[in-house]
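Participant: any chance you could fold what I've pasted below:
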Amino acid sequence: MSKRRPSLVLFLPAVGGDSTFWEPQVDALRGSYSPLPIDLVRSAARVSMAGFAEDAMRAILATGHEDAHLVGQSMGGVVALELYRRYPDRVRSLTLANTWAFQPEGAARSQWVEEQLGKMTLAEFSRMNMPDLFAPDTRKDIIERAVSVESRKERETYLACWREMLKVDLRPIIPRIRVPVLLVGGEKDRLTPTRPLLTGMQKALPSARLVELPGASHFSNLDRPEAFTKALREHLDEAEDKGP
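Facilitator: Below is the predicted model of the structure:
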């Protein structure tokens, strides 16, 4: 009897991040699962959450897998929800970290980013803002690498991502989700606060498990990698036990 190959876990990054932001989780899961972190990259004119969801679906199928566990952070969580909306039968579970189904302050946040990048470079903007998205005790080299990654992004594409991700309203699909859901927040995350963004999703889907990591900020998987990975692994294992 041939051994069943490990299930695919697709990691989707935040707007300022990339595939490398998932290294602690990818390293921890390798062997038990098939972790695949991808980048979400399009030209500014082609940016949309639907387009990123299609790109992610193509990445899944390119591996030869028919479905995947989805792990998304911030914008990546929005893309994960959009992918589930389009292809529910291709999703084994959802892990939604520091994210939202709807941003009540989305228009104001998007306008603020536009204004900031109208008077400074993206590198300057990242230097000013990225460190505040981490916990005070997160290693400085991790924060510096994050600043470097965001600083190298293409300005117009970055702005387009902010516009598109903050105008979505995916609340109607939350009660219809039929796969295991893990919601992860950071106690100190002011950009995407657990309350009301994640608690609102849990209220609409009581079966979802909500974990708020003490001391963590927006990049909770890097602020508290061990705790994040522990919650993720438990969630994936439980989802596997329930089967497709």
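Participant: hey, let's count contacts and neighbours off CA atoms from now on
Facilitator: Noted.
Participant: how close does the residue positioned nearest the centre of the chain sit to residue 188?
Facilitator: Centroid-nearest residue in the chain, with CA atoms, centre = their mean: residue 73, separated by 1.6 Å. For residue 73, the distance to residue 188 (CA to CA, to the nearest Å) stands at 15 Å.
Participant: let's compare: structure for the following, please.
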Amino acid sequence: MFASKILAFAKSSLARDASKYNPIKGKTRVGFDRGQPVDIYHEIHGYGEHKVLFITGWAGSCDNWKFQTEYFGRHGDFQVCIYENRGSGFSSAPLKRYRMADMAHDAKELIQHLGWKNVHVVGVSMGGMIAQELALMMPDRVRSLCLASTHAGRAFPPAKYAPMVMSTLAKIALGLEEMKQNVPKMLYSHNWLYSPAPPETGYDTNLEYIQKFHDGRIDERPPQSIAAAFAQFTGILRHYVSAARLRVLAERFEKYSIPAMVVHGTEDCLVHLKNAYDLASNLRARLVVFEGRGHAMNHEDIDTFNSLLLRHFYTAILGKECEAASRAGWQAESSTHSESGGALVLHDQSPLSSARQLLGMIANDPKLYIEWLSAHREALKASH
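Facilitator: Below you'll find the model as predicted:
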């Protein structure tokens, strides 16, 4: 008993000053009972009470979540796990089993290895697909769910981006071009790429800054094999979670007050905004739209994305959204409109874009709540 109290005190002390401690890095072997064991590389950041699992996307390394792990790992209330999917980075690359359900099993066994009884799950792109399967696989352990830049399956890129996307993905998968050469145009909005970079970065444009970030991230890891890249991509193409399965999950979330959130950018060239709407509608999740942002909103709008997640986590922890918004630093400055029964919250008075008008027309679900974060905002604004 005395030893457990000492350990609890030590953990609380570390949580209060987590910035002084380096992340714990290692590998966990999973998949023993699925025919082919896989070594999953992972990192643990922070010592807080509340656990967060970040799941990355296709061909991605776990430090795609760098700007989130630095924030939540040093926050004090949270402990973060980031990891690399089978076939990516420092994780091993088996010859088969790259369905989203297979990779969700990997995540489930990793969570079990860590001894986490419940967890806030955040997935982006392919990671969001894995997160859907994971939530269905272990709904009793999911404390909250956030799905960013993703879909439930059978989806196509926006028509205006489709030729570029399919051509680029094919070249990468076949090894004709390197991933890092194409990352910026695939993941970020054009306007953001050619905007001035933050002064502290030392770069003139965001393009120069983010290209350097990805170059370093990719060069630090073993190159992904063509076979592994193709296997992951095939898993994405096969991904499908039916509306019926999502509604089963939605019923559980509503019964136990588990918040679910879908986040999407209007300039995402890989996933159409309509897919985010469908996912949120079937999951009965809050839909948050980043106007003018691309696939990697967590890089383009770091502070906003982190504060959004913080409000989301605190909503699950505290059970009171107003208090959660206050603790996350969100200001109650917005105008609210009802479009055919659905709640559409506009965060400032900027002109309506064509995409926002589309959402206004299709927001006919009385239970769906949409938040629109304007690209013209000068400061973080939100409502509660």
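Participant: report the TM-score for the pair.
Facilitator: Scored against TM-score structural alignment, normalised by the length of structure 1, the superposed chains reach a TM-score of 0.86; 239 aligned residues with a CA RMSD of 2.7 Å.
Participant: aligned partner of the residue nearest to the centre of structure 1 in structure 2?
Facilitator: Under the alignment by TM-score structural alignment, residue 73 of structure 1 pairs with residue 124 in structure 2.
Participant: how about its match, what does it touch?
Facilitator: Residue 124 of structure 2 sits next to 55-57, 147-150 when contact means CA atoms under 8 Å, 6 or more residues apart in numbering.
Participant: swap in residue 117 of structure 1?
Facilitator: residue 125.
Participant: hmm, back to that, leaving out the residues flanking it, which one is nearest to the match of residue 73 of structure 1?
Facilitator: Closest residue in space to residue 124 of structure 2, ignoring its immediate chain neighbours: residue 148 at 4.6 Å, by CA to CA, 6 or more residues apart in numbering.
Participant: pull the number of nearby residues for the one you found.
Facilitator: 27 (other CA atoms under 10 Å).
Participant: what's it aligned with over in structure 1?
Facilitator: Residue 148 of structure 2 maps onto residue 97 in structure 1, by TM-score structural alignment.
Participant: which residues are in contact with that match?
Facilitator: Going by CA under 8 Å, 6+ apart, the list of residues near residue 97 of structure 1 reads 71-74, 77, 183-185, 220.
Participant: any chance of these in CSV, plus secondary structure and distance to residue 117 of structure 1?
Facilitator: As requested, those are exported to CSV (DSSP: H, G, I helix; E, B strand; the rest coil; distance: CA to CA, whole Å):
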residue, secondary structure, distance to residue 117 of structure 1
71, strand, 29
72, strand, 25
73, strand, 23
74, coil, 20
77, helix, 24
183, strand, 31
184, strand, 29
185, strand, 27
220, helix, 25
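Participant: in structure 2, which of these still touch?
Facilitator: Mapping those onto structure 2 (both residues aligned by TM-score structural alignment, their matches' CA atoms under 8 Å) leaves 71-74, 77, 183-185 still in contact.
Participant: just put the residues you listed in CSV and tack on distance to residue 146 of structure 1.
Facilitator: Shown next, in CSV, are those (distance: CA to CA, whole Å):
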residue, distance to residue 146 of structure 1
71, 19
72, 17
73, 14
74, 15
77, 18
183, 23
184, 20
185, 19
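Participant: out of these, who's nearest residue 177 of structure 1?
Facilitator: residue 183 (13.2 Å; CA to CA).
Participant: show me what contacts the closest one?
Facilitator: Counted by CA under 8 Å, 6+ apart, residue 183 of structure 1 has contacts 95-97, 198, 202, 208-211.
Participant: please redo it, this time with the cut-off set to 7 Å
Facilitator: Shown in contact with residue 183 of structure 1 (CA atoms under 7 Å, 6 or more residues apart in numbering): 95-97, 198, 208-211.
Participant: by residue count, what's the longest helix in structure 1?
Facilitator: The longest helix of structure 1 (DSSP state H) is helix 225-242.
Participant: what span of structure 2 is that helix aligned with?
Facilitator: By TM-score structural alignment, helix 225-242 of structure 1 lines up with residues 302-319 in structure 2.
Participant: show residues contacting that stretch.
Facilitator: Counting by CA under 7 Å, 6+ apart, 67-68, 143-144, 258-259, 298, 321, 324-325, 328, 380 sit against stretch 302-319 of structure 2.
Participant: tell me which stretches of the stretch 151-300 of structure 2 form helices.
Facilitator: Using DSSP state H, counting those that start in this stretch, the helices of the stretch 151-300 of structure 2 run over 162-173, 179-187, 190-193, 206-219, 226-238, 243-255, 273-283, 297-300.
Participant: show me the one of those that comes nearest residue 93 of structure 2.
Facilitator: Closest among those, using CA to CA: helix 226-238, at 6.4 Å.
Participant: pull out the buried positions in the closest one.
Facilitator: Neighbour-count burial for helix 226-238 of structure 2, counted by 16 or more other CA atoms under 10 Å, picks out 227-233, 235-236.
Participant: got those as CSV, with distance to residue 190 of structure 2 columns?
Facilitator: Below are these laid out as CSV (distance: CA to CA, whole Å):
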residue, distance to residue 190 of structure 2
227, 31
228, 29
229, 26
230, 27
231, 29
232, 27
233, 24
235, 28
236, 25
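Participant: out of the residues you listed, which is nearest to residue 373 of structure 2?
Facilitator: Nearest to residue 373 of structure 2 among those, with distances taken as CA to CA, is residue 236, at 28.2 Å.
Participant: on that earlier part again, out of the contacts of residue 124 of structure 2, who's nearest residue 173 of structure 2?
Facilitator: residue 57 (14.6 Å).
Participant: part of a helix, is that closest one?
Facilitator: No: going by DSSP: H, G, I helix; E, B strand; the rest coil, the assignment for residue 57 of structure 2 is coil, not a helix.
Participant: what do we get in structure 1 for it?
Facilitator: Under TM-score structural alignment, residue 57 of structure 2 pairs with residue 14 in structure 1.
Participant: neighbours of that match, just the number please.
Facilitator: Per other CA under 10 Å, the neighbour tally for residue 14 of structure 1 reads 24.
Participant: does it really touch residue 78, like I thought?
Facilitator: No: look at residue 14 of structure 1 against residue 78 with CA atoms under 7 Å: they stay out of range, at 9.4 Å.
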